[in-house]
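S.K.: Dropping the sequence and predicted coords here.
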Amino acid sequence: MTTTAAPPTAAPPAAPRRSGAARGLVTHPTAGPLVALLAACLFFSFQSEQFLSGGNLSLVVQQVMVVGTLALGQTLIILTAGIDLSCGAVMAFGTIVMAKLAAEGTLPPLVAIAAGIGVCALFGLANGALVTFVRLPPFIVTLGMLNIAFALTHIYSEEQTVTELPGLLTGLGETFPLGRTDITYGSVLTIVLFLCFAYLLGRTAWGKHTYALGNSPEVARLTGIRTTRLQLGIYTLAGVIYGIAALLLVSRTGVGDPKAGQTDNLDAITAVVLGGTSLFGGRGAVLGTLVGALIVGVFRNGLQLMGVGSIYQTLITGGLVILAVTVDQFSRRKVRR
């Protein structure tokens, strides 16, 4: 008697796999901030017909370029698990140095710009030396430098706004037409800087070492990375970026104002956090910081168009920061599990 084998049971259909590109897009650290930016733009476009106009969007980008450039330098430091509270005050001192030297004819305009950027780099070098060699906490070091830079700004400027600047200092504030919108050269410079550092952090050994330093300085040192030199260089490079932000600020305002940049350090940190960079170091992306700076600019511009007072704009921005840090904290806990 022969038996017939039962036909094999059909396997349940496999769940469709998400392609590698789609999965990478969803898990990319910039994806969340980008969705938030698009949602904010959509919301404010319904609240004000003026929001999506070319002139208004150009204004948002102009307002973002200074804080965004500051936030770029801040990102490098936060990736190493540090923080820089002095960036706004250092930038303000750089604006006064380059503006005063150029306006008074002490130095040629190009040399005055280099001097302003150089002064900011020296502040970064001093911050880095105290953090790396003296082993002081970055929070304390940069808090002290904030007060020093603030005082030097007012002493050197004699509480006077510097005006009648040479055209070379204000050239980045000039615009060129792009379609029906006028774009400043400074905005283009900011975007180029972000693209350059996105490449450096994502594609070079220096970038990989920076992330390793933020994840674990001791492990990075044991793998052969010269952590002291790397950290010192990052703080100095951040100072150079603050100097570039100082030039952008002068070009946008047309003056050297000793009162400028008083809250830009907090705005820069806000942009970094909203952009998905972890305050605990080792995780984040500079393009996320650019998106974070745009989120801040969009919210302030949109709320202003809606007639919301500036104090409420600050209140909402503070809430966004707390929300972003909370999300980062929960995501870190999930990774540890």
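M.R.: Received, thanks.
S.K.: contacts, neighbours, all on C-alpha from now
M.R.: Will do.
S.K.: what's stretch 128-146 in contact with?
M.R.: 82-90, 123, 127, 228, 231-236 (Cα atoms under 8 Å, 6 or more residues apart in numbering).
S.K.: So which of the residues you listed belong to strands?
M.R.: In strands, defined here by DSSP state E, there are no members of these.
S.K.: Which ones among those residues map onto helices?
M.R.: Members of those lying in helices (criterion: DSSP state H): 87-90, 123, 127, 228, 231-236.
S.K.: Please name the residues that touch L237.
M.R.: By Cα under 8 Å, 6+ apart, L237 lies in contact with G73, A121, G124.
S.K.: ok, and the most crowded of those?
M.R.: Per-residue neighbour counts (other Cα atoms under 10 Å) across the contacts of L237 peak at G124, which has 28 neighbours.
S.K.: Surely that residue and G243 touch.
M.R.: No - taking Cα atoms under 8 Å as the definition, G124 is not a contact partner of G243, at 10.1 Å.
S.K.: How far off centre is the helix or strand where M98 lies?
M.R.: Per DSSP states H and E: M98 is located in helix 87-103. Offset of helix 87-103 from its chain centre (Cα atoms, centre = their mean, to the nearest Å): 20 Å.
S.K.: now swap in stretch 61-78 and tell me
M.R.: Centroid separation for stretch 61-78 versus its chain: 3 Å, with Cα atoms, centre = their mean.
S.K.: Pasting the second one now:
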Amino acid sequence: MTQTDLRDADAPALEKRAGGAGTLRRIATHQIAGPLAALIVAIIVFSVTTSTFFNVGNLSLIAQQSVVVGTLAIGQTLIILTAGIDLANGAIMVLGSVVIGQIAVTGDPVIALVVGLVVCVAVGAVNGLLIANFRLPPFIVTLGVLSVITAAARIFTDSASYPIDSGLLTVLNQGPTVGGVTLTFGVLLWIGLTALLAYALGQTAWGVRVYAIGDNPRAAELAGIKVKRLLFGVYVVAAVIYTFAAWQALGRTPTADPSGYSTANLDSITAVVIGGTSLFGGRGGVVGTLIGALIVTVLANGLTQAGIDSLYQQVATGVLVVIAVGVDHLVRRRQSR
């Protein structure tokens, strides 16, 4: 057998080996690889250092604690992918929850949910209109809307909170128990929305256009993408997701409180950034955001069980955000060379 024959005989094995190495390389360099590794490390560390962290009850609690901010962060991800930002998402959710709560006190909870959806979508449409059609900076627009909506929620309720006793409005905090882990309908909704948006972003023309706008809006426009219409639609879709978060919030804490979730906007941005989505737009996804939300909750839960002061928890979260942004900046610089 000649040397050429030997090479030809070994070719399938070499291709298989190269293919395996390529698969491992793709997994290692995938955008969610870093956040997923960080989540696994955090779980291992807290499982070793505390005796109460790694049990089914606590893991179920972590998922439930992540659900509201995690769902808000899905909408935030869509907006950040277009190189925007939504500082008003938490306030929109709170406004939706108090509208739903107040109508449900004397009316039909189904009508309350529909009205809450309309209110949230209307605010999202205003954001989209000002940013897409008038080309105003997303940071300034949503900061202004944050102030207006926060005040509007308090004016609407006279700064009073409303207890929720409707089964429909609190149903998302219920759910089946599997192996000692309670999977609330709110958690299942969060996972379902993540899967739906992951498919939409990764497998549809709409998703391709969202990434294109975030990467280079001018080039996207030259390619025939209706940038204004799509950008407007992203803010409206995000507002629909915020309505789901409002429903989840009413289940988690059966009270419509205009002062609640005051840091939800920053928490959602933190989850998005830690999950690997670039603040510069065009890179990232909702699966990473789900992992990012879990990282933030695992960190808070684990440090609390370890007896660490909450101030240090904020320091740790802030450091993670800075590291994530720094890594993203380095990756972008390398790609631009």
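M.R.: Sure thing, it's come through. Model, not experiment: these values are computed from the prediction.
S.K.: residue range for the helix holding M98 of the first structure in the second structure?
M.R.: Aligned by TM-score structural alignment, helix 87-103 of the first structure falls on residues 89-105 of the second structure.
S.K.: Mind listing what's buried along the matching stretch?
M.R.: Neighbour-count burial for stretch 89-105 of the second structure flags 89-104 (criterion: 16 or more other Cα atoms under 10 Å).
S.K.: circling back: between the contacts of L237 of the first structure, which sits nearest L294 of the first structure?
M.R.: Set against L294 of the first structure, the nearest of the contacts of L237 of the first structure by Cα to Cα is G73 (16.1 Å).
S.K.: What is the equivalent residue in the second structure for L52 of the first structure?
M.R.: Using TM-score structural alignment to pair residues, one finds that L52 of the first structure aligns to F54 in the second structure.
S.K.: Tell me, how many residues neighbour the closest residue to that match other than its chain neighbours?
M.R.: Among residues not flanking F54 of the second structure along the chain, S47 sits closest, at 5.2 Å (Cα to Cα, 6 or more residues apart in numbering). Per other Cα under 10 Å, the neighbour tally for S47 of the second structure reads 15.
S.K.: where's S47 of the second structure relative to I274 of the second structure, distance?
M.R.: 21 Å (Cα to Cα, to the nearest Å).
S.K.: Quick check: the helix holding M98 of the first structure compared with the second structure, mean distance?
M.R.: Mean deviation of helix 87-103 of the first structure from its aligned counterpart in the second structure after superposition (mean Cα distance after the TM-score superposition for the first structure): 0.6 Å.
S.K.: which secondary structure elements does that helix contact?
M.R.: Counting contacts by 3 or more Cα pairs under 8 Å, 6 or more residues apart in numbering; DSSP states H and E, helix 87-103 of the first structure is packed against helix 54-79, helix 109-132, helix 138-157, helix 227-253, helix 264-274.
S.K.: Give the buried residues for the fourth one.
M.R.: Within helix 227-253 of the first structure, the residues scored as buried using 16+ other Cα under 10 Å are 227-228, 230-252.
S.K.: Return the distance of that helix from the chain's centre.
M.R.: 11 Å.
S.K.: next one: the third one
M.R.: With Cα atoms, centre = their mean as the basis, the distance from the averaged C-alpha position of helix 138-157 of the first structure to the chain average is 20 Å.
S.K.: residues in the second structure aligned with it?
M.R.: Aligned by TM-score structural alignment, helix 138-157 of the first structure falls on residues 138-157 of the second structure.
S.K.: And that stretch against the first structure, how far off on average?
M.R.: Superposed on the first structure, stretch 138-157 of the second structure shows a mean distance of 0.5 Å to its aligned residues (mean Cα distance after the TM-score superposition for the first structure).
S.K.: Which helix or which strand is home to L36 of the second structure?
M.R.: Applying DSSP H and E, one finds L36 of the second structure within helix 33-49.
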